[in-house]
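Enquirer: A structural model of the following input is requested.
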Amino acid sequence: MRIAAVRGDITEQEVDAVVNAANSSLLGGGGVDGAIHRRGGPEILEACRELRSTRYPDGLGVGQAVATTAGKLPARWVIHTVGPTFTPSEDRSELLAACFRESLKVADTLGASTVAFPAVSTGVYRYPLAEAAEIAVRSARDTPTNVENVRFVLFDTESYEAFTAAVQHSE
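Expert: Okay, here's the model as predicted:
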């Protein structure tokens, strides 16, 4: 598997699947979640509402992942995953790692060979960037998958540098 860090906008990635750093409601929010819903259009929200009314009436759990259409995005699918909120009093690294593992498992069920990930949990969920990058890259590398290309798409310089260092460290 090829793993890379790129600076850019995840909503512009021409990949099979884009991973959304969603909240448990699956109904949109801020940051990456809001950008994906805005750019992808109402089809994504409609698919998420269907999931809430059927498979996930209480919302998607932390570390879980589920796919929907990508709507107007240049990707085929959106894989929604809910990252943990960072707290210094509890180790939630396994929950963060699960976001990447479970997203790759969903990608496999879809037949996706290229997947773009954001920096899950590093925004309003406050996960320390360097630690999150190491967990993300290690989880992607260690997960048995048919995905051929994992791309971490980072919007700002600090995130891009942290993920670039994590990718280099994992090689």
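
Enquirer: can we go C-alpha only for contacts and neighbour counts from here?
Expert: OK.

Enquirer: residue boundaries of the strands in this structure?
Expert: For the chain, the strands defined by DSSP state E occupy 2-7, 17-22, 65-69, 77-82, 114-117, 149-154.

Enquirer: hmm, who's touching the fifth one?
Expert: What that stands for is strand 114-117. Applying C-alpha atoms under 8 Å, 6 or more residues apart in numbering, the external contacts of strand 114-117 come out as 10, 13, 15-20, 107, 147-153.

Enquirer: could you redo the last one with a cut-off of 10 Å?
Expert: 1-6, 10-11, 13-21, 75, 77-79, 100, 103-104, 107, 136, 146-154 (C-alpha atoms under 10 Å, 6 or more residues apart in numbering).

Enquirer: if I pick residue 143, what's in contact with it?
Expert: Residue 143 neighbours (C-alpha under 10 Å, 6+ apart): 97, 98, 100, 101, 102, 104, 105.

Enquirer: And the helices in this protein?
Expert: With DSSP state H as the criterion, the chain has helices at 31-40, 42-53, 93-110, 129-142, 157-170.

Enquirer: can you tell which of those is closest to residue 123?
Expert: helix 31-40 (7.5 Å; C-alpha to C-alpha).

Enquirer: Alongside the first, I'd like the structure of this one:
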Amino acid sequence: MVTLTAVRGDITTQEVDAVVNAANSAMRGGGGVDGAIHRAGGPAVLEACIERFPDGLATGDAGWTTAGDMPARWVIHTVGPNHSAGQTDRSLLTSCYRRSLEVADELGARSVAFPLISAGVYGWPMDDAIAAAVETIRRADTRVEDARIVAFDEATFDQLSHRLA
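Expert: Presented below is the predicted three-dimensional model:
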């Protein structure tokens, strides 16, 4: 059974087997978590994205690349729904977590750090973004032992901690 914890910090510095990237469908870097992961991982991450995902990735799906210069071994990229643009199907959001864990299992990853997918610039309501993450990860049939949700700011960390309590 997976142990799920909340962590306050920078996802790019997590010492885990894999970090999850809240990517855009083009898979070429962007802002927020995506931009931070590409900056921290260096050019190897973008090169792997171009090679592995020449046509991008569908919303709700996931795939992996090297983590480049980050302490993690892999980046699991997943494309969350853009709530602000009208993509409000919650099953697409929960699919991101489920597919990311399936990819982690394929890689043999035992520890994974997640951001709150779609909760930033994509505008998914924070309470539901947290609920979707926690419910999906806790219910997953996975070999991942250590899953963490990394909150960049104190307010989000407090909400996560409360939900996990």
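
Enquirer: And the TM-score between them?
Expert: Here the TM-score for the pair of chains, by TM-score structural alignment, normalised by the length of the second structure, is 0.95; 164 aligned residues with a C-alpha RMSD of 1.4 Å.

Enquirer: hmm, back to that, between the contacts of residue 143 of the first structure, which is closest to residue 50 of the first structure?
Expert: residue 102 (20.4 Å).

Enquirer: That closest one and residue 63 touch, don't they?
Expert: Yes - using C-alpha atoms under 10 Å, residue 102 of the first structure is in contact with residue 63, at 7.2 Å.

Enquirer: Are there residues contacting both of the two? Which ones?
Expert: residue 81.

Enquirer: What's the separation between the alignment partner in the first structure of residue 141 of the second structure and residue 1 of the first structure?
Expert: Matched across to the first structure, residue 141 of the second structure falls on residue 144, judged by TM-score structural alignment. When distance is defined by C-alpha to C-alpha, to the nearest Å, residue 144 of the first structure is 10 Å away from residue 1 of the first structure.

Enquirer: Next: residue 22 of the first structure.
Expert: 25 Å.

Enquirer: which of the two has more neighbours?
Expert: Neighbour totals were compared for residue 22 of the first structure and residue 1, and residue 22 leads with 26 against 14 (other C-alpha atoms under 10 Å).

Enquirer: Mind putting the helices of the first structure into a markdown table with distance to residue 116 of the first structure and mean neighbour count?
Expert: Below are the helices of the first structure laid out as a markdown table (distance: least, C-alpha to C-alpha, whole Å; neighbours: other C-alpha atoms under 10 Å):
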| stretch | distance to residue 116 of the first structure | mean neighbour count |
| --- | --- | --- |
| helix 31-40 | 12 | 19 |
| helix 42-53 | 17 | 18 |
| helix 93-110 | 10 | 21 |
| helix 129-142 | 11 | 20 |
| helix 157-170 | 13 | 18 |
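
Enquirer: measure the residue nearest the centre of the second structure to residue 100 of the second structure for me?
Expert: The residue lying closest to the centre of the second structure (C-alpha atoms, centre = their mean) is residue 20, at 3.2 Å. In this view, residue 20 of the second structure and residue 100 of the second structure are 7 Å apart by C-alpha to C-alpha.
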